[in-house]
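> sequence? don't have it. structure:
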């Protein structure tokens, strides 16, 4: 059933004249007449009767009107849900418990009227996120292309914030009682980061981190989810992992896991934001202002090499 024909039918029923309907919809009166005639042929009924003042609904037209209104309203909601500029601001994050999602949640709490759609592109390849931004499927993505020169002309990348890392260990681990650790103190310990994907930004990050500080980063085995990782840490005296300071992790009280800051220098993951080079969603303005307001890191910081190829992060 033609949605535009239903739209013409609804407005003609409300306005009582085909000409007024045509003027409002920006088409000719003949186009309105043809749409309604086609709708009548499809339904096999007369929807209007002519009067000296215009048109009036037939009994069948009266029966159709509430249903037609619902279909037209639903179509308008569907268009609004996907049209940039009218739909909610749609931002991709790596995970709903990630630092990016936490920062976005903080922004939304400060601006509760914001229409925000937080999504997760199920991909480890940042090129997929670039393509989604370029196509308008998402308005922005918290992903990093480690070679900014590889970005297409329609997409730009800006620094969002730096996420300092913490060591996460169980109570039996030899570093569990530390209140603060340096990267040198991590040497020789197994740091398990399962499921590091080839071509992922974090794959390159951990390669550089391991080489810089002579760390044992173990990516062996598939990633069965955070719950399995936390269970392993709770029972192990040998395994640790690295997590972002803002990342949200929940575990049973009996696990007694410890989050220990790493400093001298701080190991920081640089989080970037991909967005359109021109005509970004209007709602992004507030998010960018929020990112600029985030405090920078006051201590000495280690960053991977690609971070130096970007301009300073907002607020740094």
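Looks like it arrived, so ask away. Every value quoted in this text rests on a predicted model; they were computed, and no experiment measured them.
> going forward, measure contacts and count neighbours with C-alpha atoms only.
Fine.
> is residue 269 in a helix, a strand, or coil?
Assigned by DSSP: H, G, I helix; E, B strand; the rest coil, the conformation of residue 269 is strand.
> could you measure from the nearest residue to residue 280 once chain neighbours are set aside over to residue 192?
Among residues not flanking residue 280 along the chain, residue 139 sits closest, at 6.9 Å (C-alpha to C-alpha, 6 or more residues apart in numbering). Counting by C-alpha to C-alpha, to the nearest Å, the gap from residue 139 to residue 192 is 33 Å.
> okay, pairing it with this:
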């Protein structure tokens, strides 16, 4: 069904005059008549009775009118779903607990009028997430970029926006529970438990490089029962510990008495980038990039930090 004809039919039904409908639509009265005639021919019914006092809906016209209005509403929703600036900005944060989700929520607080569609491509590493950006499934994603820019797809752009420092999460009976901070050297004799760390992902590569750099034992064995089960195990153990980002959000019962201890001297930093298509015209994407740039915690040359070798590529 021709949507222009449907819109003309609704305008004429509301106005009761073809001339008034023409004025509302900024077309000629002749164009209104032609569109209505074409719609009547297509439907094989008369929609209006023309009189000296105007145009009145026939029984068939009255039956069509609510459906015509719904067709227009559906068309407007379809248009809004894809038109930049009218649809929600679709961003992948991988997990709603980690720093990208926290920053995205803070960005939304600065301007709640910006519509966001926050998704979590949980099984997607940087390559799969970048492919989703390239395909237009999502507008942007947060990931560590582990290859030089020249190896990325031509349309893809990246900007390093997060330098996430680490904390050690331990229970109250752990030997380091009362420490104000710890160094990587102090962790050599302790088991860092990170079950389910997927082999081949950029984060698994990061922890492999971190472990090799400082002689750490990062144990990825065991079934994955979720973060709540992990925290329960750590709370009850004098030996287990795990790494979390400083902005990672976790909640646990007060009885667990878990401790978040900053890792320093050097401070391991996990660099993350925003990844997007350079031809994406969504205005909220530019606003998000500007906000993330203003909030980035930059690492100065005199800070004692450690990054993986690919950190400089982002």
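It's in. Fair warning: this is a prediction, and the values are worked out from it, not measured in the lab.
> related to what we said a few turns ago, give me the more crowded residue out of residue 139 and residue 192 of the first structure.
Comparing residue 139 of the first structure with residue 192 by other C-alpha atoms under 10 Å, the one with more neighbours is residue 139, at 25 against 19.
> and the residue nearest to residue 97 of the second structure when sequence neighbours are not counted, how many neighbours?
Once flanking residues are discounted, residue 97 of the second structure sits nearest to residue 249: 4.9 Å by C-alpha to C-alpha, 6+ apart. By other C-alpha under 10 Å, 13 other residues sit near residue 249 of the second structure.
> ditto for residue 233 of the first structure
25.
> chain center to the helix or strand that residue 10 of the first structure is a member of: distance?
Assigning secondary structure by DSSP states H and E places residue 10 of the first structure in helix 3-15. Distance of helix 3-15 of the first structure from its chain centroid, counting by C-alpha atoms, centre = their mean, to the nearest Å, is 37 Å.
> now for it, which elements pack on it?
For helix 3-15 of the first structure, the packing partners by 3 or more C-alpha pairs under 8 Å, 6 or more residues apart in numbering; DSSP states H and E come out as helix 18-25, helix 29-43, strand 54-57, helix 59-82.
> in the first structure, which residue is most central in space?
Taking C-alpha atoms, centre = their mean, the centroid of the first structure lies closest to residue 92, which sits 1.9 Å from it.
> residue 155 of the first structure versus that one, what's the distance?
15 Å.
> repeat that for residue 85 of the first structure.
Residue 85 of the first structure is 17 Å from residue 155 of the first structure, by C-alpha to C-alpha.
> show me the one of the helices and strands packed on helix 3-15 of the first structure that comes nearest residue 238 of the first structure.
helix 59-82 (48.5 Å; C-alpha to C-alpha).
> make TSV out of the helices and strands packed on helix 3-15 of the first structure and add distance to residue 222 of the first structure and mean neighbour count.
TSV is the format used below for those (distance: least, C-alpha to C-alpha, whole Å; neighbours: other C-alpha atoms under 10 Å):
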stretch	distance to residue 222 of the first structure	mean neighbour count
helix 18-25	56	18
helix 29-43	56	16
strand 54-57	64	18
helix 59-82	35	14
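> now the end-to-end length of stretch 186-194 of the second structure.
18 Å.
> do stretch 222-229 of the second structure as well
Note: stretch 222-229 of the second structure ends 12 Å apart using C-alpha to C-alpha.
> with stretch 285-303 of the first structure instead?
OK, stretch 285-303 of the first structure end separation, C-alpha to C-alpha: 27 Å.
> buried set for that stretch?
For stretch 285-303 of the first structure, the neighbour count (16 or more other C-alpha atoms under 10 Å) marks 287, 290-292, 294, 302-303 as buried.
> average gap between the longest strand seen in the second structure and the first structure?
Identified as the longest strand of the second structure according to DSSP state E is strand 156-170. Strand 156-170 of the second structure differs from its equivalent in the first structure by a mean of 0.7 Å after superposition (mean C-alpha distance after the TM-score superposition for the first structure).
> circling back to that earlier point, next, the contact list for the residue nearest to residue 280 of the first structure, please.
84, 89-91, 133, 275-276, 280-281, 284 (C-alpha atoms under 8 Å, 6 or more residues apart in numbering).
> now the residues you listed as TSV including distance to residue 53 of the first structure?
Output for these, formatted as TSV (distance: C-alpha to C-alpha, whole Å):
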residue	distance to residue 53 of the first structure
84	41
89	46
90	47
91	51
133	52
275	53
276	51
280	48
281	45
284	49
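> ranking the residues you listed by neighbours, who comes first?
residue 275 (27 neighbours).
> okay but it is in contact with residue 153, surely?
No - Residue 275 of the first structure is not in contact with residue 153 according to C-alpha atoms under 8 Å; the separation is 11.3 Å.
> distance check, the nearest residue to residue 264 of the first structure once chain neighbours are set aside against residue 202 of the first structure.
Leaving aside its sequence neighbours, residue 264 of the first structure sits nearest to residue 182 (C-alpha to C-alpha, 6+ apart; 5.5 Å). As for residue 182 of the first structure, its distance to residue 202 of the first structure is 21 Å (criterion: C-alpha to C-alpha).
> equivalent analysis for residue 225 of the first structure, please.
17 Å.
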